[in-house]
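Novice: Quick one, fold the following:
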Amino acid sequence: MSTEQRATLDAILRQAPFPADLGVDELREQLRALLSAQPLPADLTVIAGELGGVPTAEVTVEGVEPRHAMLYFHGGVYVLGEAALSADLASQIGRRIEAKAISVEYRLGPEHPYPAAVDDALAAYQGLLQNGTSPADIVLAGESAGGGLAVALLIRARDHGLPLPAAAYLMSPYADLTLSGESMRTKREADPLMNPDALLARIPDYTAGQAAALGLISPIFADLSGLPPLIIQAGSHEVLLDDATRLAREAAAADVEVTLAITPGVPHVFQAYHAILDEGTEALDRAGRLLAGHMSEAARVGVERTIGA
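Specialist: Sure thing, here's the model as predicted:
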């Protein structure tokens, strides 16, 4: 771990806050400008696609023959973000597990409040299954709100009786829109990027009068039984730290296999800064190994079930 790298990143992030009093359009433009300023790796190809009628951005890496598929859900408090703008982080996971990364352009509030995002996630997953992709060859991944959405998708897929993917990788999941985690208070000063006031300002855009404690809005309050393995990573310097730890605890209590890793001294979705932060690369490497193992195990169990049948 590099103290200097962490200090440099903290300073950079504190120069680009997203104030709570900005409107949605201004916030979207700020985020688009910030993410677009970072050039994509030269070996990436991003093309528009669709799954189940939902727009997607398909990300492939030159020289990597995809053997698997990953549905990716971007962050942005269910109000901001675009599928293609997460291409780099999605590709970092995809290249580690030899998967095509399919970033889902789910609908956002306030124009399309809950349950539009969950409906789109489910439709995209159903489309992937209908295309003939084996569930054992599918993983989900998401950052921040995208992490929470990935869990909501698993719950909906389970409740619809669909075969579930091999695993899900959740980076700093936004899993409690009631903002009841103690880290909202204790990590407020340490977090260089997120703050409770900014989060609170955007919640009505997504909930639109629905209770924030609904399980598909805030998965820490949902029945998580029967879900596939979850890989949850967060940094110790983020107000959403308790979202990650409580989600892991609730999943484990429901007999779900969980791998939780908290990296000290790093911010929200620190994996996105892998180019300048060793901890980001190391976390992605660990997640890649775990995802590959879960897919191998899912394929083995699938073969055993087929033989047994």
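Novice: Could you use CA atoms for every contact and neighbour count after this?
Specialist: Noted.
Novice: Which parts of the protein are helices?
Specialist: For the chain, the helices defined by DSSP state H cover 3-14, 24-36, 87-97, 116-130, 145-159, 183-186, 196-207, 241-253, 278-308.
Novice: Let me have these in TSV, extended by distance to residue 259 and mean neighbour count.
Specialist: Converted to TSV, the helices of the chain look like this (distance: least, CA to CA, whole Å; neighbours: other CA atoms under 10 Å):
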stretch	distance to residue 259	mean neighbour count
helix 3-14	24	14
helix 24-36	29	14
helix 87-97	17	23
helix 116-130	23	21
helix 145-159	14	25
helix 183-186	20	17
helix 196-207	26	18
helix 241-253	8	22
helix 278-308	9	16
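Novice: Another sequence for comparison is provided below:
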Amino acid sequence: MSNPGLTELITYLRSNPPKSPLPADMRAWFAALTQATPVPSDARLERSACDVPAFWITPPGVDTSRVILYLHGGAYILGSPETHLEMVFRLAKCAGARALSVDYRLAPEHAWPACREDAVAAYRWLLGQGVAPSHIAIAGDSAGGGLTLSTLLALRDAELPMPSCAALFSPWVDFTSSGDSAKTNGSGDPMVDPRGMAMMVGAILQGKDPEKSSPLFAEVGGLPPLFVQVGTAEVLLDDSRRLVDKVKAAGGEAVLDAWEHMIHGFQAFPTYLPEATSATERAGEFVRARLF
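Specialist: Below is the predicted model of the structure:
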């Protein structure tokens, strides 16, 4: 399919590689990539009083009693609320809610599951502030999508009240890279190189078992409705497909929203892709309908 914007985006991504695989260089590279889309003048981070570092993002006119707990992507090693401000602002605006974007601890300085502990603490804090579970959604992209699923499982196992729903953008839920798309889509996805995933997993898990740490292989009964969005050209496509199939087989509700020819993280680049805006709107509508 001819898509000039997608071609231009792929060229941009491939022509701006990181300087080295060192965390500091990778983080600088990732932060620079996210500057491809300007942040709206009314989008800002407001530090919260949460027990873990987290920032409010409040689009004008939204219902501030409704909250999206957002977990940013970046392979558990990169990213921050700042790198994801534009995308989270856009999602929150579409959902008619404000967002609490968690600045969770990153690997390799903090091994898994430190990030999950921070996400669970942020959710507990929201409950302690009197926010009703039915007024909370959890969302995240890439590693943040995997962290969203892991957080839901931890909340369920702790017998905490569950949020109304969750939105997962291209979630990384399998640390073993056992999906077929890790092989078939390896050359077409400029954001995820399957050859480097084992090294990243080592930095994240630091000796923990990849299969046991992967939320894809957990029991997935008892979860709230999931909206799982992915591009068909992604290395992580089969993470999404298998997750949705597994949740449905367990009797849960899960929607697979697959976008033809789209690459990993496409939702973050509306400057290049009108599909990025449309995809985020679709996710926002799912969340808005369930934040009752």
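Novice: Mind telling me the TM-score for this superposition?
Specialist: The TM-score (TM-score structural alignment, normalised by the length of the second structure) is 0.95; 292 aligned residues with a CA RMSD of 1.7 Å.
Novice: re the thing from before, who wins for proximity to residue 224 of the first structure among the helices of the first structure?
Specialist: Each of the helices of the first structure has some distance to residue 224 of the first structure by CA to CA; the shortest is helix 241-253, at 5.7 Å.
Novice: how far apart are that closest one and its match in the second structure?
Specialist: Here the mean offset of helix 241-253 of the first structure against the second structure after fitting is 0.9 Å, by mean CA distance after the TM-score superposition for the first structure.
Novice: what range in the second structure matches that helix?
Specialist: The aligned range for helix 241-253 of the first structure in the second structure is 237-249, by TM-score structural alignment.
Novice: what do you get for stretch 83-99 of the first structure?
Specialist: Under TM-score structural alignment, the match for stretch 83-99 of the first structure is residues 81-97.
Novice: Tell me how far the matching stretch lies from the chain's centre.
Specialist: Taking CA atoms, centre = their mean, to the nearest Å, the mean C-alpha location of stretch 81-97 of the second structure is offset from the chain mean by 12 Å.
Novice: And for stretch 48-55 of the first structure?
Specialist: 18 Å.
Novice: so how far does that stretch reach from one end to the other?
Specialist: End-to-end span of stretch 48-55 of the first structure (CA to CA, to the nearest Å): 7 Å.
Novice: Quick one: residues contacting residue 279 of the second structure.
Specialist: For residue 279 of the second structure, the contact set (CA atoms under 8 Å, 6 or more residues apart in numbering) comprises 229, 267.
Novice: Now do the aligned partner of residue 181 of the second structure in the first structure against residue 252 of the first structure, distance only.
Specialist: Residue correspondence to the first structure (TM-score structural alignment): residue 181 of the second structure is matched to residue 183. Per CA to CA, residue 183 of the first structure is found 20 Å from residue 252 of the first structure.
Novice: ditto for residue 56 of the first structure
Specialist: For residue 56 of the first structure, the distance to residue 252 of the first structure - CA to CA - is 32 Å.
Novice: Residue 262 of the first structure too?
Specialist: Separation of residue 262 of the first structure from residue 252 of the first structure (CA to CA): 16 Å.
Novice: cool, residue 266 of the first structure as well?
Specialist: 25 Å.
Novice: cool, and residue 169 of the first structure?
Specialist: Separation of residue 169 of the first structure from residue 252 of the first structure (CA to CA): 15 Å.
Novice: cool, residue 143 of the first structure as well?
Specialist: According to CA to CA, residue 143 of the first structure and residue 252 of the first structure sit 20 Å apart.
Novice: same question, residue 226 of the first structure
Specialist: 11 Å.
Novice: One more: residue 114 of the first structure?
Specialist: The gap separating residue 114 of the first structure from residue 252 of the first structure is 27 Å, by CA to CA.
Novice: so what's residue 221 of the second structure closest to, chain neighbours aside?
Specialist: Closest residue to residue 221 of the second structure apart from its sequence neighbours, by CA to CA, 6 or more residues apart in numbering: residue 250 at 5.4 Å.
Novice: Quick check: closest non-adjacent residue to residue 254 of the second structure.
Specialist: residue 226 (4.6 Å).
Novice: ok, how many other residues are close to the counterpart of that neighbour in the first structure?
Specialist: Under the alignment (TM-score structural alignment), residue 226 of the second structure pairs with residue 230 in the first structure. Residue 230 of the first structure has 26 neighbours, counted by other CA atoms under 10 Å.
Novice: Sweet, I'm off.
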